[in-house]
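Peer 1: no FASTA, just this:
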């Protein structure tokens, strides 16, 4: 399953509906591995400061807050609603696709994140819909008594209808609700700026040193640093109960964490999440290269985009805006309450040989 389309309205800085469509790639004949089953698998989102890159990434992961039993951002619902329309709900819509079906899930929430409405359709067939006036459900698939329907319509405890159905009915292994939950449970958002933050995939924050030691990853982490950044560290072989990484410098044992740069610290976090991404479905890394040299960011992107899951990042680094890495339909610009691929921001026919970064710096793209 893949995320094919997402939209949100009245969320933080997005006063109007903003839609991100990953299901309409162009017919480029290069970097075709970036497209899977007609859906864009990898991409980078650019935009001026304050254009909404971070907020858009956070909006994508709202679904994790009420469907998944995973780690959540504690302050997620602070400043949740667009301040110019505080009385209106925040509206979300997701479209997921796999080889056999299309799942559309839309819902709305109030200012503190409580569910107000929900609607689920599968291949354009309505499964259920709950508004403040009615509750409808496909009773052929989910038979239920009238009292249950009334309680779900009132929804005094703001429970998700999807979670109720998942826990109340025996479902086949390949049922669309199980597939949807597995996808959402495996979503991951993270960033490493002044503080490390993440949403989804894992259950709690992890001590990275201890994780590397317990999972016998110290040598592999050392090789990772050498390959992507050229840094060579000789780590002391840890003992089973050690909790901190130690490296040798000038023949002396030195704790690793206090001596590393901000960029190496960010690489350490990235390496940790790459291990976890082997079971991820959808990943969004906010400002992933904030502390990286521009060439290092390119090497990191190649590794990320080679993963099996959908991976997207936000960045200001236009060195990454090249057909050697992605394609014009996989580089997105967010601005003025819109998000569009480069290929939709110009009338010029873009080809593999074009210098996309030079065109961008020359204001050839307009959202």
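Peer 2: Great, that's in hand. Predicted model, so just to flag it, every value in this text is computed and none were measured. Numbering: from 1, shown residues only.

Peer 1: okay, CA-based contacts and neighbour counts for the rest of this
Peer 2: Fine.

Peer 1: Next, count neighbours for the residue lying closest to residue 223 once chain neighbours are set aside.
Peer 2: What sits nearest to residue 223 in space, not counting adjacent residues and going by CA to CA, 6 or more residues apart in numbering, is residue 232, at 7.9 Å. Residues lying near residue 232 (other CA atoms under 10 Å) number 12.

Peer 1: Could you check how far residue 232 is from residue 9?
Peer 2: 47 Å (CA to CA, to the nearest Å).

Peer 1: Apart from its neighbours in sequence, what residue is nearest residue 296?
Peer 2: residue 229 (6.0 Å).

Peer 1: In this structure the one you found contacts residue 298, no?
Peer 2: No. The criterion here is CA atoms under 8 Å, and residue 229 misses it with residue 298 at 10.5 Å.

Peer 1: Mind jotting down where the strands sit in the stretch 201-350 of the chain?
Peer 2: 246-249, 252-255, 282-285, 310-314, 331-335, 338-341 (DSSP state E, counting those that start in this stretch).

Peer 1: Tell me which of those strands approaches residue 87 most closely.
Peer 2: Proximity to residue 87 (CA to CA) singles out strand 338-341 among the strands of the stretch 201-350 of the chain, at 22.9 Å.

Peer 1: tell me which residues in that closest one are buried?
Peer 2: 338, 339, 340, 341 (16 or more other CA atoms under 10 Å).

Peer 1: same deal with stretch 337-350?
Peer 2: 337, 338, 339, 340, 341, 342, 343, 344, 345, 350.

Peer 1: wait, doesn't the last one sit right on residue 328?
Peer 2: Yes. With the criterion set as CA under 8 Å, residue 350 and residue 328 qualify as a contacting pair; they are 7.2 Å apart.

Peer 1: Spit out the residues that contact the two alike.
Peer 2: Taking CA atoms under 8 Å, 6 or more residues apart in numbering as the contact rule, residue 350 and residue 328 both touch residue 343.

Peer 1: quick check: longest helix of the protein.
Peer 2: Using DSSP state H, we find that the single longest helix of the chain is helix 262-276.

Peer 1: Report the buried residues of it.
Peer 2: 263, 264, 265, 266, 267, 268, 270, 271, 272, 273.

Peer 1: ok, and here's another one to check against it:
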């Protein structure tokens, strides 16, 4: 699981910002949101321009050089902070797998990785800095000429990626578990346009996917259960690429669904793949939802076993009926903190934390 992430000099983050999931409070309610002492589920709130989307993109930068999974153009655009264009972008990840802790650091410019270090259970496994690679682990024997080639590679290859590709690892090895975790990371959104990064190797067409996997009835039941919309679809034939509503001679689903229903369709598609995901982030997940629908969607999302976080402006979700204060985060001014760390007051089950938030009771 991911326990901590920090980034500096990336997009709007001129200063270092750290998101810590490793120190939940001792609340006795909604314990499903905590797993093995790590925050498993959460919602990130913040004013427009505070950095919610940038935090999500920064967190998923790791898939660009460690996986072959799909990436989005938003990630590939010029991303160095405009006030420090000559400084490196720095990324820090901490993972925990059972009793093993992995700290992974890298810094890069627009061309690729310049510095890279991995610490396993307190021991430095490798360190790349100043065009010099240090690696002395017996697990990864490497000739000095290979080290020099890697350290001075013109394509700035990731040392961790190289180790994963060259050295066989057992299924229980911490680095193997880290690879599986990173391969399973998923970010998606439905703003002015849809987009995603991670988990999948290519693009799928949602309605075609539903039809080809014989999920039409299941999708109809999903819409009914979560939004009380009663869509009846015609039986699809082999090779059909769009859902047809059973109205008159048939009406394409895409012609009559609302923007919110379109967003639910995207959610349904990814929910079919949640079993493969390890860490999921959905940016502005409820941009087109009724407030009550947002609550129901969160309940469904947080019932999965994997780490799942969403960003939102909807303070109706800021309630102990859904999560708990240490799982609601505020991001602003290059800081991100849980609600319980934004006030000196002791927050209890009976507190109306939404009312407190609107009354400026939380400072960051």
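Peer 2: Thanks, I have the structure now. Note that this is a predicted model, so its numbers are computed, not measured.

Peer 1: circling back: just give me the closest of the buried residues of helix 262-276 of the first structure to residue 44 of the first structure.
Peer 2: residue 270 (16.5 Å).

Peer 1: dump the residue contacts of residue 251 of the first structure.
Peer 2: By CA under 8 Å, 6+ apart, residue 251 of the first structure has no neighbours at all.

Peer 1: Residue 194 of the first structure corresponds to which position in the second structure?
Peer 2: Mapped onto the second structure by TM-score structural alignment, residue 194 of the first structure lines up with residue 192.

Peer 1: what about that match, neighbour count?
Peer 2: The burial count for residue 192 of the second structure: 6, using other CA under 10 Å.

Peer 1: coming back round to it: and the residue nearest to residue 223 of the first structure, what pairs with it in the second structure?
Peer 2: Counting by TM-score structural alignment, residue 232 of the first structure lines up with residue 230 in the second structure.

Peer 1: Over to residue 320 of the first structure?
Peer 2: Looks like residue 320 of the first structure aligns to residue 317 there (TM-score structural alignment).

Peer 1: do the same with residue 337 of the first structure
Peer 2: Per TM-score structural alignment, the equivalent position to residue 337 of the first structure in the second structure is residue 334.

Peer 1: how close does that match sit to residue 328 of the second structure?
Peer 2: Distance, residue 334 of the second structure to residue 328 of the second structure, by CA to CA: 17 Å.

Peer 1: swap in residue 233 of the second structure?
Peer 2: 38 Å.

Peer 1: And those two? Which one has more around it.
Peer 2: Taking neighbours as other CA under 10 Å, residue 233 of the second structure and residue 328 compare with residue 328 leading, 23 against 19.

Peer 1: quick revisit: surely the match of residue 232 of the first structure touches residue 222?
Peer 2: No. In this structure residue 230 of the second structure lies outside contact range of residue 222 using CA under 8 Å: 9.8 Å.

Peer 1: who touches both of the two?
Peer 2: Common neighbours of residue 230 of the second structure and residue 222 (CA under 8 Å, 6+ apart) do not exist.

Peer 1: For the nearest residue to the match of residue 320 of the first structure once chain neighbours are set aside, the count of nearby residues, please.
Peer 2: Closest residue in space to residue 317 of the second structure, ignoring its immediate chain neighbours: residue 295 at 6.2 Å, by CA to CA, 6+ apart. Residues contacting residue 295 of the second structure under the criterion other CA under 10 Å number 21.

Peer 1: how about residue 295 of the second structure, what's its partner in the first structure?
Peer 2: Per TM-score structural alignment, residue 295 of the second structure is aligned with residue 298.

Peer 1: Residue 359 of the first structure versus that match, what's the distance?
Peer 2: 19 Å.

Peer 1: Aligned against the first structure, show me the partner of residue 160 of the second structure.
Peer 2: Matched across to the first structure, residue 160 of the second structure falls on residue 162, judged by TM-score structural alignment.

Peer 1: Wait, its match touches residue 179, no?
Peer 2: No. Counting by CA under 8 Å, no contact exists between residue 162 of the first structure and residue 179, whose distance comes to 11.8 Å.

Peer 1: Residue 83 of the second structure: how many residues sit nearby?
Peer 2: Around residue 83 of the second structure there are 12 residues (other CA under 10 Å).

Peer 1: State the helix or strand in which it lies.
Peer 2: For residue 83 of the second structure, there is no enclosing helix or strand under DSSP states H and E.

Peer 1: Quick check: chain neighbours aside, which residue is closest to it?
Peer 2: Of all residues not flanking residue 83 of the second structure in the chain, residue 14 sits nearest, at 7.2 Å (CA to CA, 6+ apart).

Peer 1: Taking the centroid of the second structure, which residue is nearest it?
Peer 2: With distances taken as CA atoms, centre = their mean, residue 281 lies nearest the centre of the second structure, 3.2 Å away.

Peer 1: measure stretch 50-70 of the first structure end to end?
Peer 2: First-to-last distance for stretch 50-70 of the first structure - CA to CA - comes to 29 Å.

Peer 1: in terms of contact, does the residue nearest to residue 223 of the first structure touch residue 222 like I think?
Peer 2: Yes. If you go by CA under 8 Å, residue 232 of the first structure and residue 222 touch, sitting 7.0 Å apart.

Peer 1: residue contacts, whatever residue of the second structure lines up with residue 346 of the first structure?
Peer 2: Taking TM-score structural alignment, residue 346 of the first structure has residue 343 as its aligned residue in the second structure. With contact taken as CA under 8 Å, 6+ apart, residue 343 of the second structure is in contact with 361, 362, 363.

Peer 1: any idea what the first one aligns with in the first structure?
Peer 2: Read that as residue 361 of the second structure. Using TM-score structural alignment, residue 361 of the second structure pairs with residue 364 in the first structure.

Peer 1: can you map out the helices along the stretch 151-300 of the second structure?
Peer 2: In order along the chain, the stretch 151-300 of the second structure carries the following helices (DSSP state H, counting those that start in this stretch): 159-166, 174-183, 206-212, 216-227, 253-256, 259-271, 291-301.

Peer 1: out of the ones you listed, nearest to residue 93 of the second structure?
Peer 2: helix 174-183 (10.9 Å).

Peer 1: What residues does residue 186 of the second structure make contact with?
Peer 2: Taking CA under 8 Å, 6+ apart, we find residue 186 of the second structure in contact with 196, 197, 198, 199, 277, 278, 279, 280, 281.

Peer 1: scratch that, residue 199 of the first structure is what I was asking about
Peer 2: Counted by CA under 8 Å, 6+ apart, residue 199 of the first structure has contacts 61, 64, 70, 71, 72, 73, 187, 188, 189, 190.
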